[in-house]
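Trainee: Just to be clear, the model below is a prediction. Sequence and coordinates:
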Amino acid sequence: MLFPFAAQEVEAADLAHGKRVFQTCSSCHVVDSEATRFGPTLKGVVGRKAGSVQDFRYSQAMKDAGAAGLVWDEAALGEFLSSPKRKVPGTSMRFWGLWTQSEIDDVIAYLKANP
């Protein structure tokens, strides 16, 4: 790589942007603890089976999605963040979706940084 510092700056900028975009989610979700709010904790969500946070009351649709094998990898998270009700019809998540692919990618990068 010719410009290693430039790549690090872009990555840091993406995480910073992801953190800013996540503020939209933070009224219902946290990433820095195992606690739940209105929504389940998103700490360690990347790679986790859907509907699997212990003691959280998921919609039946989310429980069924997890039972059917839905795992929150980057692709599944991207689809869900784009349109929650299209990815998991019947979800109780009250969010319409993020506007741009950049927002989605950066939020996923931020979530990955909070295992």
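Mentor: Cool, the structure landed.
Trainee: When you work out contacts or count neighbours from here on, use the C-alpha atoms and nothing else.
Mentor: Fine.
Trainee: where do the helices sit along this structure?
Mentor: Along the chain, counting by DSSP state H, helices occupy 4-22, 60-67, 74-82, 84-87, 101-112.
Trainee: ok, and what's touching the fourth one?
Mentor: Applying Cα atoms under 8 Å, 6 or more residues apart in numbering, the set of residues contacting helix 84-87 from outside is 79, 80, 91, 93, 95, 96, 97.
Trainee: let's bring in a second model and compare:
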Amino acid sequence: MKVRNTVIAGLGALFVFGLGAPAMADGDAAAGKKVFAKCRACHKLEAGKHGVGPSLHNIVGREVATADGFTKYSKAMKAFGEGKTWDEDLLNSFLEKPKGLVKGTKMAFPGLRKPEQRADVIAYLKSVE
């Protein structure tokens, strides 16, 4: 009986802390499009079209602070970006609290606190051609 309870407890822990947690790639692009409405004031998704912030077209896999034709990156973002590429994990960290990750960034948006919203936005960004 004791062994059975231990196994059940272990499986429960796996579910809660591992297998039950959605993977970043499992975001919902349709939901992310709605959340992205918060970003549209400053960011565009068309290649080469910038707003106050850089275009986010093909951001996943792009080197940080390198959007073609965007010249208004802060010194902090340029320094932070040296040798880094926007992948899902880095985007997730930045979207959670931009000024917490890149001290001195010009991005005024406070961030997306909910992990599901961040996963959804990243899924949406990846889905846009």
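Mentor: Arrived safely, thanks for sending. Remember, predicted model here, so these are calculated numbers, not experimental data.
Trainee: tm score of chain vs chain?
Mentor: The TM-score (TM-score structural alignment, normalised by the length of the first structure) is 0.83; 103 aligned residues with a Cα RMSD of 1.5 Å.
Trainee: With distance to residue 27 of the first structure as added columns, please give the contacts of helix 84-87 of the first structure in JSON lines.
Mentor: Listed next are those as JSON lines, based on distance: Cα to Cα, whole Å:
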{"residue": "79", "distance to residue 27 of the first structure": "21"}
{"residue": "80", "distance to residue 27 of the first structure": "18"}
{"residue": "91", "distance to residue 27 of the first structure": "18"}
{"residue": "93", "distance to residue 27 of the first structure": "12"}
{"residue": "95", "distance to residue 27 of the first structure": "11"}
{"residue": "96", "distance to residue 27 of the first structure": "15"}
{"residue": "97", "distance to residue 27 of the first structure": "15"}
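Trainee: Would you mind listing which of those residues are buried?
Mentor: Buried subset of those (neighbour count, 16 or more other Cα atoms under 10 Å): 79, 80, 91.
Trainee: For the aligned partner of the first one in the second structure, which non-adjacent residue is closest in space?
Mentor: This points to residue 79 of the first structure. Mapped onto the second structure by TM-score structural alignment, residue 79 of the first structure lines up with residue 93. Leaving aside its sequence neighbours, residue 93 of the second structure sits nearest to residue 101 (Cα to Cα, 6 or more residues apart in numbering; 7.0 Å).
Trainee: ok, so what distance separates that neighbour from residue 129 of the second structure?
Mentor: Counting by Cα to Cα, to the nearest Å, the gap from residue 101 of the second structure to residue 129 of the second structure is 28 Å.
Trainee: Give the equivalent position in the second structure for residue 21 of the first structure.
Mentor: Here residue 21 of the first structure is matched to residue 35 in the second structure, going by TM-score structural alignment.
Trainee: again with residue 64 of the first structure
Mentor: That one, residue 64 of the first structure, aligns with residue 79 by TM-score structural alignment.
Trainee: burial of the match of residue 21 of the first structure, as a residue count?
Mentor: For residue 35 of the second structure, the neighbour count with other Cα atoms under 10 Å is 17.
Trainee: Great, nothing more from me.
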